[in-house]
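Visitor: need a 3D model of the sequence below.
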Amino acid sequence: MPRHPAPRPAVRHRDTLAETPSETTTRLRPIAASAPAPAEPAPRTVAPPRSAMPPPRPAPDDAWTPAPRSGSPDPTLSWSGPMTPGGAFGPRRPAGSPGRPEGYDEQARPRLLGQRNRSQIVAAAVCLVLGAGLIGGAVTGSWLAGDSGETGAPSGFTAAKSLWHSVPVDQLFPPTVQGKGAGPGDADRLWTRIAVAPDSGCEDAFDPLLRKLFAPLGCERLLRATYTDATQSHVTTVGLLFTEADAAGTAALADRVAKERLDRRTDLVPLPYPAKGTAAADFGAGQRASWAISVLTDAPVVVYAVSGWADGRAVETPQPAQDAMESGATSAPAQAGLGHEARGLADRVERGLRKNVGTTTEQPS
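Guide: Below you'll find the predicted structure:
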């Protein structure tokens, strides 16, 4: 009869497994049933402010503290980390300065904000150089021209002193002068020069009282010319008195004439220049009908004009041009338009003088 293998002994308890010689691996040791399972660490919370934080409680001796797992953050670097003695938080993250903010250029390339590219720096440098060159050129040009840079008046004032011998007479006293709207009712006027007096001093050129008024200014030169109107019924002498005064002196006289109305006093009327063989041959002191006087402040010059009839009729009381030009004036000089003759011709000669002053002060480019 065949022999049957003996049955294996039954296992009495699973916790007392016996190793047989046929097993080739070693079984792991069983885990003790009495060992407590490790508890999960409590979730971290944000620590309250120091003033509200209760004092730490002493941990019991048998409390279990899990060891930090590898790769996990250091609890001491967290806001909920333990406090060091003295009430301060434990070790913190190392301090560091924030990096400079970045921007993007026109090609979407990152760049640091606050930095300029090369083209911007070059453009700024070029603008700076050009601006400095323009300012320096202006200052140098002003210095070479003898101008202080404050105003153009002193330069023009000085240049006007020599106009009497540097400007042709036809520019100071043109052969014909157009007076658009210069007559009564804005009528046009045309004056023709009939005589030019030789340049001279001021002796016997003014009445004694008027000469006394001009004396503080000094007399450098006196230029005069006599004109007649288109009908040759009126004659007018216009004069340019070049003085030796400075700007302050002429300004002072101009202010006095305006305040005291000296240009309207009948004892301060300029003398005419009669020329033999012309329509003004009989134009003497007794024929003065109206006059105008202007003391310039931007040039050492006094401009004046005196008008009368060409037929030599006498005038008992001359009338200032400003009064004779008023609407409703009924005097003989006013009715004849002699106030317009004197004022209109004086204004045109004054404009020509100012034009020549501007031309002489221009510097070559």
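Visitor: only C-alpha atoms for contact and neighbour calcs from this point on.
Guide: OK.
Visitor: tell me which element residue 280 falls in.
Guide: Following DSSP states H and E, there is no helix or strand that holds residue 280.
Visitor: packing partners of the longest helix along the chain?
Guide: Looking across the chain with DSSP state H, the single longest helix is helix 118-144. Counting contacts by 3 or more Cα pairs under 8 Å, 6 or more residues apart in numbering; DSSP states H and E, helix 118-144 packs against no other helix or strand.
Visitor: this one next, for a side-by-side:
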Amino acid sequence: MVVALVVGCCYLTTTVISFTGAWATLNREPTNAELQRAANKEVARRWQAWPARRIFPDRVPYAPLEGHSEYASRTGIVPDTGCDQGVDPEIAATLARHGCKAVLRATYVDQLEGVAVTVGVVAFADPFRADRAYRELPGSKGPDGSGSVRPALRAAPFPGTASARFTDEARQDRTVDRGGPYVVLTTSGHTDGRPAAAIKKARPGKPFALSPQVGHAIARALSAKRIPDCSRPEWQC
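Guide: I've put the predicted structure just below:
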């Protein structure tokens, strides 16, 4: 009986210690490393969790000239998010090799509605895969008289808008940017739909200067981390 009582007391003590440790673990403040992991996961889910209009705002500021600011206006958002449908096959192979989850696309026009730019957000599982894909993708390319820019993000025209004539044949410029687990591609051209092959020489100035600016603004907003604030109701710590 004495042995049984001793064993019972030992089990009771062990149980109390276990419950105390579990309670302390569940009620302690999260560590900085845990907060960072939670922030990274929240960023990686934004392509699914955020409304499309938050990823692609109605208007995005850009600066065509130094000291002068204008706004690019969104003409539409593509409902299809397939990795193969959003880009040329050469780029699709690179994206698939690194685990592309989706390609989100929307089209903007500059303030004068003379230039259209399609922006593509490519989602990956983490920043490391995004960076590897980014390094393998073709870089920026401007109008050089060699015909349509390829391979590139596919243009997304929207009937009844200023971008209605912006097709793949009208692509004259491409850029690539990265933010966190996202690679942001752009392709741009004139809204009148003139084929890039018809451009025999480079135009003066920078007619597609808004493209990298719009792409960068979207990449920056989408990848900006928010550290969880356990005192606020929207966070569960």
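Visitor: circling back: tell me what whichever helix or strand comes after the longest helix of structure 1 is packed against?
Guide: Counting by DSSP H and E, the next helix or strand C-terminal to helix 118-144 of structure 1 is helix 153-160. Where contact means 3+ Cα pairs under 8 Å, 6+ apart, helix 153-160 of structure 1 is packed against helix 338-360.
Visitor: summarise which helices and strands the helix it packs on is packed against.
Guide: Identification of packing neighbours for helix 338-360 of structure 1 by 3+ Cα pairs under 8 Å, 6+ apart yields helix 153-160, helix 169-172, strand 176-179, strand 234-242, strand 290-295, strand 301-309, helix 321-324.
Visitor: list the helices and strands the third one packs on?
Guide: Yep, that's strand 176-179 of structure 1 we're talking about. strand 189-200, helix 338-360.
Visitor: if you set the cut-off to 6 Å instead, what comes out?
Guide: Helices and strands touching strand 176-179 of structure 1, by 3 or more Cα pairs under 6 Å, 6 or more residues apart in numbering; DSSP states H and E, are strand 189-200.
Visitor: buried ones in the strand it packs on?
Guide: In terms of neighbour count (16 or more other Cα atoms under 10 Å), strand 189-200 of structure 1 has its buried residues at 189-196.
Visitor: show me what contacts residue 335 of structure 1?
Guide: By Cα atoms under 6 Å, 6 or more residues apart in numbering, the contact list for residue 335 of structure 1 is empty.
Visitor: which residue in structure 2 aligns with it?
Guide: Residue 335 of structure 1 maps onto residue 205 in structure 2 when the alignment is built from TM-score structural alignment.
Visitor: residue 308 of structure 1 now?
Guide: Match for residue 308 of structure 1 (TM-score structural alignment): residue 189.
Visitor: how near is that match to residue 165 of structure 2?
Guide: 10 Å (Cα to Cα, to the nearest Å).
Visitor: neighbour-wise, which of the two wins?
Guide: More crowded of residue 189 of structure 2 and residue 165, by other Cα atoms under 10 Å: residue 189, with 33 against 22.
Visitor: if I look at residue 156 of structure 2, how far off is residue 141 of structure 2?
Guide: From residue 156 of structure 2 over to residue 141 of structure 2 the distance is 19 Å, taken as Cα to Cα.
Visitor: do residue 14 of structure 2 as well
Guide: Note on residue 14 of structure 2: its distance to residue 141 of structure 2, by Cα to Cα, is 68 Å.
Visitor: likewise residue 34 of structure 2?
Guide: Going from residue 34 of structure 2 to residue 141 of structure 2 by Cα to Cα gives 41 Å.
Visitor: what's the match for residue 263 of structure 1 in structure 2?
Guide: So residue 263 of structure 1 corresponds to residue 139, using TM-score structural alignment.
Visitor: check contacts around that match.
Guide: If a contact means Cα under 6 Å, 6+ apart, then residue 139 of structure 2 has no contacts.
Visitor: again, only using 8 Å
Guide: By Cα atoms under 8 Å, 6 or more residues apart in numbering, the contact set of residue 139 of structure 2 is 174-176.
Visitor: for it, give its distance to residue 11 of structure 2.
Guide: For residue 139 of structure 2, the distance to residue 11 of structure 2 - Cα to Cα - is 66 Å.
Visitor: swap in residue 74 of structure 2?
Guide: 66 Å.
Visitor: do residue 102 of structure 2 as well
Guide: Per Cα to Cα, residue 102 of structure 2 is found 53 Å from residue 11 of structure 2.
Visitor: please say which of those two ends up with more neighbours.
Guide: The neighbour count for residue 102 of structure 2 versus residue 11, taken as other Cα under 10 Å, is higher for residue 102 (23 against 12).
Visitor: returning to what we had before: thought the match of residue 308 of structure 1 was touching residue 116?
Guide: Yes - with contact defined as Cα atoms under 8 Å, residue 189 of structure 2 reaches residue 116; the gap is 5.6 Å.
Visitor: what touches both of these two?
Guide: Joint contacts of residue 189 of structure 2 and residue 116 (Cα under 8 Å, 6+ apart) are residue 166.
Visitor: can I get the buried residues of strand 189-200 of structure 1 in a markdown table including distance to residue 178 of structure 1?
Guide: Output for these, formatted as a markdown table (distance: Cα to Cα, whole Å):
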| residue | distance to residue 178 of structure 1 |
| --- | --- |
| 189 | 6 |
| 190 | 5 |
| 191 | 7 |
| 192 | 9 |
| 193 | 12 |
| 194 | 15 |
| 195 | 17 |
| 196 | 18 |
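Visitor: nearest to residue 345 of structure 1, of these?
Guide: Closest approach to residue 345 of structure 1 among the buried residues of strand 189-200 of structure 1 (Cα to Cα): residue 191, at 7.9 Å.
Visitor: with adjacent residues omitted, what lies nearest to the closest one?
Guide: Of all residues not flanking residue 191 of structure 1 in the chain, residue 229 sits nearest, at 4.7 Å (Cα to Cα, 6 or more residues apart in numbering).
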